[in-house]
Structures are given as C-alpha cells and as structure tokens.
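Student: Sequence plus predicted model, see below.
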Amino acid sequence: MSGPAPAVARARLAVRADLADLPVGSLVLVACSGGPDSLALAAATAFVAPRAGVRAGAVVVDHGLQPGSDAVAAEAARACRELGLAPVVVVRVDVGRSSGPEADAREARHAAFDATAAELGAQAVLLGHTLDDQAEQVLLGLARGSGARSLSGMPARRGLLRRPLLGLPREDTVAVCAASGLVPWDDPTNAVPWDDPTNAVPWDDPTNAVPWDDRASAVPLRSRVRHQVLPVLEQVLGPGVVGALARTADQLREDVDTLELLGAELFAAARVEGAPTIALDVAVVAAAPLAVRRRALRAALVAAGCPSGSVSRTHVLAVDRLLTDWHGQGPVALPGRVVARRRCGRLEVEPDAPIEAPAAPTRGEL
C-alpha cells in the first residue's frame, strides 16, 4: 500500500510538529480563505488533529471587498466541513480605511481571529503562510527601506497565531490540493494582467516604463512581487532565491529578538523612578551601543503613548539627537500628540499639553 503524496506527507508532518505542544482536547482553528495555501492547511490539519488528540475547526473571514465574497466564504466553509473540521465559523468584517487596503484587511481579519478564538475557547489559530510568503515579505520590506524587524518576516508563532507551513514552498500547497481533490479559489486580485498583449513590456528595453494603469494599480503590491519580481530574481540569480530570502529572515529575527531584549533592559535601567512622565537618565542611555540605545528610545516613545505602527526611524533619530547632538533645541513632536524633550539631564517623553485658546477680553479690556 503506497503512502501519501510527498507534498501531503510534508504538510502533515509540519502540522503534526506544530500541534505537538498542545494539551489533549485543545481546539485549534484553521484560518481558511479557500485559496490553495489555507485549503492545504485545512486538509493536513483535518488528518493530523484527531490523531494528535486535538480538535480542529475553521474560521472563514469574509472581508466584503469583492462582489460575491459571501459565496466564496460559504464555499470555503463547505470545503472545511467536508474535510471534517468542526466547528466552522464564517465571520463578516468591516474593513476600515486608515493604513491602506492590505493592512486594513489584515487588521480586520486578525481581530476576527482573536474574537472567534475567544468565543470558542481555541488555543491556536493556524495560518497558511508559506516559504514564498516569507520571501515576498522580505522583498517588500527591502523596497520600503524597513528595519531589521520588518525584514525578519513573519514569525512561525505570535500569540494565538501559528504558521505551520512557513517552511514549505507554495508549490507544495498546490500539490496537496491536487492530491486531495480540493479545488481552491483563485483570488482575482492575485492575477497580474500581463497576459494582455496591449500591456506587454519587454524587460530588456530600459526606455519602456511598466504601464501601471488603473487595472494594474488594483492588483495588490504583494501579488506583483509574487508574479513579476520573484520570477525575475529566480531567472537572473538562479533557483533558490525564495529559500535564501527566508533564511535571511530567520537569521535577522534571531538578532532582532536579542537587540530588542537588550533595548527593553536598557529602558528599564535608565528609567527615572518616581517621575510623573516617561523619563530616562540621559547619561545611562547615551552610553549604550547605538542599536540598543535606539531600541530603548523606541520603547520609551511607545510607553509614552505613541502608536507603535506610527513610530518611524525618523522619529527615533530626532529623539536620539537630544542625547548625542544636544545644543539646547526644543521638544520633538511625535505621533499620538506626544513630545520628547531634554531637561535637567533627563529625556522626558510625555503627552503634548493642549494649547488653550486665550480667554476673550472682557468689555473693560476692549
């Protein structure tokens, strides 16, 4: 009797290893969109979970961003139930408009995961990200000039979220679906319309600009990286680029975790006890190594009320100059209506006091 297809065996092995630390009887939820990655994860989890003594269900998020999204969500839920997952919950979310469509959708999706896991008592939510997703994440970070934390990619685990397939290539998830008789949903936003001859642009003609017209602009940036950038890198640099980028992310994550731990320790050591605001001893912070010092400063800004996602390198460098290039300059304005200033050997970070309008003059003062 032959065993499962190699890709199926690899997916099951990855899920089995990821669930090994959960107590018997735990509930895990597969986040399933109906695409090949999440369907492959659902199939592997449906096979592994009962053999590991773990209950497995699914959560399907309908973002409502495309016509017929409810039908796609219903089909994904049906596939999960047929695989034997239970319970299977479909959650419709309202995607905000604050950080861009992809980031807003991710925020709404993760909020739905947290709420559903809490409601059902799930110990983990499994996401179907693959090695290719990790490589795409690194490339996007490089293009944006991001720091080491962003370039370290997605962690295999963070809180409730787990990514069992992060070490497997996307071709494995496609193979799992084919071997399991699953028909994944083909998200139209992942298709870059370069098969249209009118959009064809030779890569070897430097005078031609890629025609990012309205249709192409509707395609998520990640999809452009997936369908254009990575294939070109593989063609020019040779096979193995995806794995190399993922290894870079792993190594950076190890370094970043250590630096952030040291930064947190410096923040705690330099903090002035009893101060009414976030106050750091300038001499202690300034004497620390550069990378550790700037992580401590970032921790101070967030602790004072700056939204974590809004604190950029520019903000941290401006505050750092209060330590290393001090010549009596005024306070630094920061996100979240927070200011940083140097005073009496301290770096103080606190909410900016609102500016009160002058009182209206009385009749006798006119």
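Tutor: Sure, I can see it.
Student: can we go C-alpha only for contacts and neighbour counts from here?
Tutor: Noted.
Student: Can you show me the strands along the stretch 51-200 of the chain?
Tutor: 55-62, 88-92, 124-126, 157-158, 161-162 (DSSP state E, counting those that start in this stretch).
Student: Turn those strands into CSV, columns for mean neighbour count.
Tutor: CSV is the format used below for the strands of the stretch 51-200 of the chain (neighbours: other CA atoms under 10 Å):
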stretch, mean neighbour count
strand 55-62, 25
strand 88-92, 19
strand 124-126, 25
strand 157-158, 12
strand 161-162, 21
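Student: of all these, which lies closest to residue 74?
Tutor: The closest of those to residue 74 is strand 88-92. By CA to CA, the value is 7.5 Å.
Student: Going by contacts, tell me the helices and strands next to the closest one.
Tutor: strand 55-62, helix 69-83 (3 or more CA pairs under 8 Å, 6 or more residues apart in numbering; DSSP states H and E).
Student: Take this one as well and set it beside the first:
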Amino acid sequence: LDDQAETVLLGLARGAGATSLQGMAAGADLDGVRLLRPLLDVRRTTTRTACAAEGLDPWDDPHNADPRFARVRVREKVLPVLEAELGPGIAEALARTAAQLREDADAFDEMIDETIEDIVEHAEAGISVSVAALAANPAALRNRIIRHVVASEFHQSLARSQTLEVARLVTDWSGQGPIDLPGCRARRVGGRIEFTAR
C-alpha cells in the first residue's frame, strides 16, 4: 500500500493523468508473464511485523534508501509531512484514489471497445475515425478514443497536448494541416480523422 501511495503521489506531481494515478494493478500481464502483487493493500509496517513474528528476515533493496530516487524522497520526506500536516491516513487515501480511478478506467475501456467498432475504419497506411462520432462523445471519452487508436495501431503513447491537438481537428476545425505524432500523423480528411504511419 505504501508503494501504491508513492506511485499515485509521483504521478500526481508529474501531471501524468488518470492512467498514472491508477497506480499499480494487483495483477498484470508483462511481456507474457503474469505479475501478481498480493500484498498491495498491506502497509509496509504490517508486512515487517508479520515477517518478524514468523522469524523471516526480509530483503531490503538498497535502492529503496537512496535519496537520488524521487520515490525514496516521497517515502521519507513528502508523505511524512503530508501525514503531519493533514492528518493520518494519507497513504490509504491515495491507494483508495488509485482503486477508484482503476474502476473508472475499466468502465471507460469497455465503452471505448464498444464505440470503436462502430467508428473506426482501416485507411491506406493506417486507420481513420469518424469526426461526427468523436464529436458526439464527451471530451473524456473522445480523448481516450484518440489515445487508444494511436496506442493500438502505432504502439505509441500520446501526451495530453498531442491528444488535445488531434481533438481540435474534431471540435475546432479551421483547415489546419496534419499533426505529427509519435509514430504517426493525424489529419482531417472530409468527415474522418486519418492516422497514418510516418
């Protein structure tokens, strides 16, 4: 739980968006390997107490004490100040926030999967999305669809500023030219936004 709180706080400080604020998943697939974090809801002190009670000697990664790493500074300096100034329970609140955002993201992902089937078509050297369909969706869903299309088709992540520039092709169209993005280019062609490989 402490690691989760640190992850969320670092994501918040970096302005990394809702995906980063979801923190770590209890289970995830990483390069075909299932990664499980069964103790994600357990505080570090509880884990250490349990190890001591069982006579176990836990291994401490030396990087976890090196202040050159932002995560260590958050753990040793920032979270204690937040607890002292705002009251106890900050780590738990950050972990709850991550869980709530993960639930929201799961719902959005399901909505995106259902929506994309109807609004996306393959285009020459890429993929295209209906402008009218994107415009009909709220900004949060529209932006997620744009990011999803680029990630799934070109295996690239878009920064928020890049996502908003593509969204302007839908919501604030004034004849602007193509937008260079990581791994692809977006442009409006008639009633569609085309994403093509660069």
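Tutor: Noted; the coordinates are in hand. Note that this is a predicted model, so its numbers are computed, not measured.
Student: thinking again about what came up before, to residue 257 of structure 1, which of the helices and strands packed on strand 88-92 of structure 1 lies closest?
Tutor: Residue 257 of structure 1 lies closest, by CA to CA, to one member of those: strand 55-62, at 30.3 Å.
Student: circling back to that earlier point, closest one to residue 288 of structure 1 among the strands of the stretch 51-200 of structure 1?
Tutor: strand 157-158 (28.9 Å).
Student: The closest one maps to which residues in structure 2?
Tutor: Per the alignment by TM-score structural alignment, strand 157-158 of structure 1 matches residues 27-28 in structure 2.
Student: related to what we said a few turns ago, and the helices and strands packed on strand 88-92 of structure 1 as a markdown table, adding distance to residue 261 of structure 1?
Tutor: Below are those laid out as a markdown table (distance: least, CA to CA, whole Å):
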| stretch | distance to residue 261 of structure 1 |
| --- | --- |
| strand 55-62 | 34 |
| helix 69-83 | 40 |
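Student: between the ones you listed, which gets nearest to residue 332 of structure 1?
Tutor: If you check each of these against residue 332 of structure 1 by CA to CA, strand 55-62 wins as the nearest, at 41.1 Å.
Student: give me the stretch of structure 2 that the closest one matches.
Tutor: Going by TM-score structural alignment: strand 55-62 of structure 1 matches no residues.
Student: how far off helix 69-83 does that strand point, in degrees?
Tutor: Here the directions of strand 55-62 of structure 1 and helix 69-83 differ by 170 degrees (axes from the mean of the first three to the mean of the last three CA atoms, to 10 degrees).
Student: okay, now the aligned partner of residue 343 of structure 1 in structure 2: neighbour count?
Tutor: In structure 2, the residue matched to residue 343 of structure 1 (TM-score structural alignment) is residue 189. Other residues near residue 189 of structure 2 come to 14 when the count uses other CA atoms under 10 Å.
Student: about what we covered before: measure the mean distance from the match of strand 157-158 of structure 1 to structure 1 post-superposition.
Tutor: Aligned to structure 1 and superposed, stretch 27-28 of structure 2 gives a mean residue distance of 1.5 Å (mean CA distance after the TM-score superposition for structure 1).
Student: circling back: figure out which of the strands of the stretch 51-200 of structure 1 is closest to residue 224 of structure 1.
Tutor: strand 55-62 (23.0 Å).
Student: In structure 1, what range does the biggest helix by length in structure 2 match?
Tutor: In structure 2, taking DSSP state H as the definition, the longest helix is helix 90-119. Helix 90-119 of structure 2 lines up with residues 241-270 of structure 1 when matched by TM-score structural alignment.
Student: The matching stretch: which residues count as buried?
Tutor: Across stretch 241-270 of structure 1, burial judged by 16 or more other CA atoms under 10 Å covers 241-243, 245-247, 249-250, 252-253, 256, 259-260, 262-264, 266-267, 270.
Student: ditto for stretch 171-184 of structure 2
Tutor: Buried positions in stretch 171-184 of structure 2, judged by neighbour count with 16+ other CA under 10 Å: 178-184.
Student: can you pull out the helices in structure 1?
Tutor: 6-19, 36-51, 69-83, 101-120, 131-143, 148-151, 170-180, 214-217, 221-224, 230-237, 241-270, 282-286, 290-303, 313-324.
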